[in-house]
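[1] Fold the following, please.
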Amino acid sequence: MKKKNFFLEIYNEFVYCITWPRWVDLQMTTIIVSFFSIFLSLFLYGVDSFFIFFIKKLFSLK
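    Here you go, the predicted structure:
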């Protein structure tokens, strides 16, 4: 296969065959993913802090 033909097929695939999301849908999806990423990171931080506190209390020799 020639390089020119290969790149032409790639271009045609991207331009004519792929359905790209609308800008509004892309923005909303980005906001949702960002929100849940922040929420999950804070939740896991809290769970990790709880287990660290629990393990320190469990194994302290006081």
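[2] C-alpha only now, for contacts and for neighbours.
    Noted.
[3] how close does residue 11 get to residue 19?
    14 Å (Cα to Cα, to the nearest Å).
[4] residue boundaries of the strands in this structure?
    Shown for the chain, no strands are assigned by DSSP state E.
[5] Please provide the structure for the following sequence as well, for comparison with the first:
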Amino acid sequence: MQISQTMTKVVNYISEAFEELKSNVSWPIWADVQRYTIIVAVFSIVLAVATWGVDELFAKSIAEFFNWLKP
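    Predicted coordinates:
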């Protein structure tokens, strides 16, 4: 009996969540979604390349520093 009540609560929660998404959420139009996706992808790539560049710069700097310390 307890499992049945729990499952009923879960199903009710999911159906209410879907109803909330359908009726109360304002969804962007498809063109906006595509534009925002491209913007996020471009900035993600730029940030990844910048992070890689800084990492390479620090790695080379540290390597040069330790080579300088070697007798």
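[6] Can you give me the TM-score here?
    The TM-score (TM-score structural alignment, normalised by the length of the first structure) is 0.81; 61 aligned residues with a Cα RMSD of 1.9 Å.
[7] picking up where we left off before, which residue of residue 11 and residue 19 of the first structure possesses the greater neighbour count?
    A count of neighbours by other Cα atoms under 10 Å puts residue 11 above the other of residue 11 of the first structure and residue 19, at 12 against 8.
[8] Which position in the second structure pairs with the more buried one?
    Superposed on the second structure with TM-score structural alignment, residue 11 of the first structure falls opposite residue 18.
[9] Check residue 47 of the first structure too.
    Correspondence of residue 47 of the first structure to the second structure, assessed by TM-score structural alignment: residue 54.
[10] what's the distance between that match and residue 45 of the second structure?
    For residue 54 of the second structure, the distance to residue 45 of the second structure - Cα to Cα - is 14 Å.
[11] Contact partners for residue 44 of the second structure?
    With contact set as Cα atoms under 8 Å, 6 or more residues apart in numbering, residue 44 of the second structure has no partners.
[12] where do the helices sit along the first structure?
    3-12, 23-59 (DSSP state H).
[13] still on that earlier bit, what's the burial count for the match of residue 47 of the first structure?
    Residue 54 of the second structure has 12 nearby residues by other Cα under 10 Å.
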